[in-house]
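Colleague: any chance you could fold what I've pasted below:
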Amino acid sequence: MQNYIDYLVDWLEQQRREYAAEGYVLGISGGIDSALAAHLLVRTSAPVQGLILPSPTTSAQDIADARAVAQSAGCPVMELSISALYEGFMQSMAALFNQEAERQNVIAGNVQARLRMTALYAYAQSHRAIVVGTDNAAEWLTGYFTKFGDGGVDVAPLLGLRKEQVYQLAKLLGVPAQIMEKAPSAGLWQGQTDETEMGVSYAEIDAFLRGERVSAEAQRQIDFWHNRSHHKRRLAPAPLSLSAFEQRAKANNEIKAE
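Modeller: The predicted structure is shown next:
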């Protein structure tokens, strides 16, 4: 575990140098994933800035937990509310939204996640920093992240870790107990938890990632989330260029002529 921590720190520095960046920025939510990321980043040789970006659905406990993470990691942190920005957006852009669409709370939560992404990149561009993601292997498998929200990052150091391994590394690095013990939540709405929304536990997803058999219900839920989220794990598809299309058409015509 310690060797892997050292590897991740070196990997982060390698990525930063390839970006020709001077430091890192990440959103600190008060959850286990961002806590681990913060503790990894402060072990690099570059400046780190944490941002706490609460919205109308962010609990006071999550803000307190985010500050506890920053303090335990020794990570500088700024708290900047996106509430006014979010409420102004929802009011001024109300005509964009279909009020009869399903999962209204998810639609609203995704707007919040994308506003946070905008804030992180605003800091990154003005401070020559790279945006660090906090998604793990279980979230990547299921697509449990917002496209161009918390999924919109420059580097994703936790993608090789199952949720159980996130906890193992976090414990080793001294993440506060209050973070280790809380139920994982994206904070999309009051009382929301990851496992309740997905209908499958992280323990079951981790078992699947280990190559073990899981219950039929867990397999159905994993397949459901994975299959509906392929678009999140790839770049936007693009057609052939006009030149390539013309070359293919010419080759097909030559074959037909033969």
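
Colleague: can we go C-alpha only for contacts and neighbour counts from here?
Modeller: Fine.

Colleague: show me the helices in this protein, by range?
Modeller: With DSSP state H as the criterion, the chain has helices at 2-18, 32-41, 60-73, 83-92, 104-127, 137-142, 163-173, 177-181, 194-198, 202-209, 216-227, 242-257.

Colleague: ok, which of those helices comes nearest P47?
Modeller: Nearest to P47, of all those, is helix 32-41, at 8.6 Å by C-alpha to C-alpha.

Colleague: which other residues reach the closest one?
Modeller: Helix 32-41 is contacted from outside by 5, 8-9, 12, 24, 26-29, 48, 50, 66, 69-70, 73, 75, 132-136, 157-158, 166-167, 169-170, 173, 175, 179-180, 184, using C-alpha atoms under 8 Å, 6 or more residues apart in numbering.

Colleague: are any of the residues you listed buried, and if so which?
Modeller: Neighbour counting by 16 or more other C-alpha atoms under 10 Å classes 8-9, 12, 24, 26-29, 48, 50, 66, 69-70, 73, 75, 132-136, 157-158, 166-167, 169-170, 173, 175, 179-180, 184 among the contacts of helix 32-41 as buried.

Colleague: count the residues that sit near G191.
Modeller: Summarising burial for G191: neighbours were counted as other C-alpha atoms under 10 Å, giving 11.

Colleague: so what's it up against?
Modeller: No contacts exist for G191 under C-alpha under 8 Å, 6+ apart.

Colleague: for the one 4 residues further on, same thing?
Modeller: E195 is in contact with 184, 201-202, counting by C-alpha under 8 Å, 6+ apart.

Colleague: tabulate those residues in TSV, adding columns for distance to N105.
Modeller: Listed next are these as TSV, based on distance: C-alpha to C-alpha, whole Å:
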residue	distance to N105
P184	18
S201	21
Y202	22
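
Colleague: closest to L115 out of the residues you listed?
Modeller: The closest of the contacts of E195, once distances to L115 are taken by C-alpha to C-alpha, is P184, at 21.0 Å.

Colleague: you'd agree the closest one is up against T196?
Modeller: No. Using C-alpha atoms under 8 Å, P184 is not in contact with T196; the gap is 9.9 Å.

Colleague: neighbouring contacts of stretch 152-161?
Modeller: In contact with stretch 152-161 (C-alpha under 8 Å, 6+ apart) are residues 8, 12, 15, 33, 37, 117, 130-138, 140, 166.

Colleague: now show me the structure for the sequence below, then we'll compare the two:
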Amino acid sequence: MKVPATICPADNNFRAWLDLLNLKPSHALLEAMASFLRAYLESQKRNRYILGVSGGIDSGFLAALLHRHDIPFTAFSIPIATNRPDERTRAEAICRAYAPASSWTSAQDLTDLYYLISTRLWTIFNRSTPAAEGNIKARIRMTFLYHAAQLLEGCVLSTDQLDELLTGFWTLHGDVGDVSPLQLIPKSVEYELAEILCLKLDNPAPLRAAIKAVPTDGLGISTSDLDQMGAPSFTALEDLFHSYFTLRLKAEETPLTNNERSHLDALEEEIPIKRFKATGFKRSGAIIFDPLTALP
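Modeller: Predicted structure coming up:
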């Protein structure tokens, strides 16, 4: 299988975003994801994936998918400071059920390291914010995973999905791995794919527990991811973006009616849309100076 070189759609590619939001769950999609993951590992000549397991659906789903298709990976439960006991319990259950027996021993608690770094930074800047502290935690976790990848000749899996991509809901250099199998899949579709996968597992209980859990980044910024994204549910968030992109696309082709313009104006006041408009720099990646075009 040839691994496609896929990049994030441009923010103004409204048709591409709509196509992604219209994606439907299926057994075929599940199998295609597994084939992609196996082909990517082979193409990069790495011997395993490195996966941080949080106890949530994203990492739980990927662990179960890799397990189901015998794709080699090493899993790490790496709790830190603000991870609740139920998150830690689910993470360890996922590792025990789906990770290769020799791939992990116990949770690697990074709390002491976080406090050491956070305290040192406080002495330098004399201030912080919940978001800044959350970013520190995310970057510590990713440092751990990339260190493991270097030593174990692996590549790091990202666990973000489309809803997080649209709302800019991730930490730069804290949530981005080498390959992102979920990045362009709506969260609501991921939940349904996880339900399909449960039917194929000998022990679906750990994944089902992750499906039922309140989605959270475990960084102590809010009670759930949806609180920060500004939506009551992932379906509602996706519907909001569908309406927004539909109107933006129509506006490129024909003038909007007064009612449509009013609706678009109202949508642009919604928190998820504001987040989308404010976080384009995350989706576009680092801006690179081009000396060949800069000179006269």
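
Colleague: centroid-nearest residue for the second structure?
Modeller: D160 (0.8 Å; C-alpha atoms, centre = their mean).

Colleague: any idea how far it is from D86 of the second structure?
Modeller: For D160 of the second structure, the distance to D86 of the second structure (C-alpha to C-alpha, to the nearest Å) stands at 21 Å.

Colleague: then A28 of the second structure?
Modeller: From A28 of the second structure to D86 of the second structure the distance is 33 Å (C-alpha to C-alpha).

Colleague: what does F36 of the second structure give?
Modeller: 32 Å.

Colleague: neighbour count for those two, which is higher?
Modeller: F36 (16 against 10).

Colleague: hmm, E204 and A218 of the first structure touching each other?
Modeller: Yes. Contact criterion C-alpha under 8 Å: A218 of the first structure and E204 qualify, at 6.7 Å.

Colleague: what's the match for H67 of the second structure in the first structure?
Modeller: H67 of the second structure maps onto V42 in the first structure when the alignment is built from TM-score structural alignment.

Colleague: my bad, L166 of the second structure
Modeller: So, by TM-score structural alignment, L166 of the second structure is matched to L141.

Colleague: quick one: residues contacting the equivalent of L12 of the first structure over in the second structure.
Modeller: Alignment note (TM-score structural alignment): L12 of the first structure maps to L37 of the second structure. Contacts for L37 of the second structure (C-alpha under 8 Å, 6+ apart) come out as 71, 181.

Colleague: just list the residues touching the residue nearest to S55 of the first structure when sequence neighbours are not counted, thanks.
Modeller: Distance criterion C-alpha to C-alpha, 6 or more residues apart in numbering; nearest residue to S55 of the first structure, sequence neighbours excluded, is S83 at 4.6 Å. By C-alpha under 8 Å, 6+ apart, S83 of the first structure lies in contact with 54-56.

Colleague: which of these tops the neighbour count?
Modeller: S55 (23 neighbours).

Colleague: which residues does it contact?
Modeller: 81-83, 86, 112.

Colleague: swap the cut-off to 7 Å and go again
Modeller: 81-83 (C-alpha atoms under 7 Å, 6 or more residues apart in numbering).

Colleague: using a markdown table, lay out those residues together with distance to A108 of the first structure.
Modeller: Below are the contacts of S55 of the first structure laid out as a markdown table (distance: C-alpha to C-alpha, whole Å):
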| residue | distance to A108 of the first structure |
| --- | --- |
| S81 | 16 |
| I82 | 13 |
| S83 | 12 |
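
Colleague: F234 of the second structure and P186 of the second structure, how far apart?
Modeller: 8 Å.

Colleague: which of those two has more neighbours?
Modeller: Between F234 of the second structure and P186, counting by other C-alpha under 10 Å, P186 is the more crowded of the two (25 against 17).

Colleague: can you tell me what that one aligns to in the first structure?
Modeller: Looking across to the first structure (by TM-score structural alignment), P186 of the second structure lines up with R162.

Colleague: enumerate every residue touching its match.
Modeller: 136-138, 206.

Colleague: the same query, at a cut-off of 8 Å, please.
Modeller: Applying C-alpha under 8 Å, 6+ apart, the residues contacting R162 of the first structure are 136-138, 206, 209.

Colleague: identify the contacts common to F234 and P186 of the second structure.
Modeller: Common neighbours of F234 of the second structure and P186 (C-alpha under 8 Å, 6+ apart) are D163.

Colleague: doesn't P130 make contact with G220 of the second structure?
Modeller: Yes. G220 of the second structure lies in contact with P130 (C-alpha under 8 Å); the separation is 7.4 Å.

Colleague: so between these two, which is more surrounded?
Modeller: When neighbours are counted by other C-alpha under 10 Å, G220 of the second structure and P130 differ, and G220 comes out ahead with 18 against 12.

Colleague: next up, the contacts around the more buried one.
Modeller: G220 of the second structure sits in contact with 82-83, 130, 134, where contact means C-alpha under 8 Å, 6+ apart.
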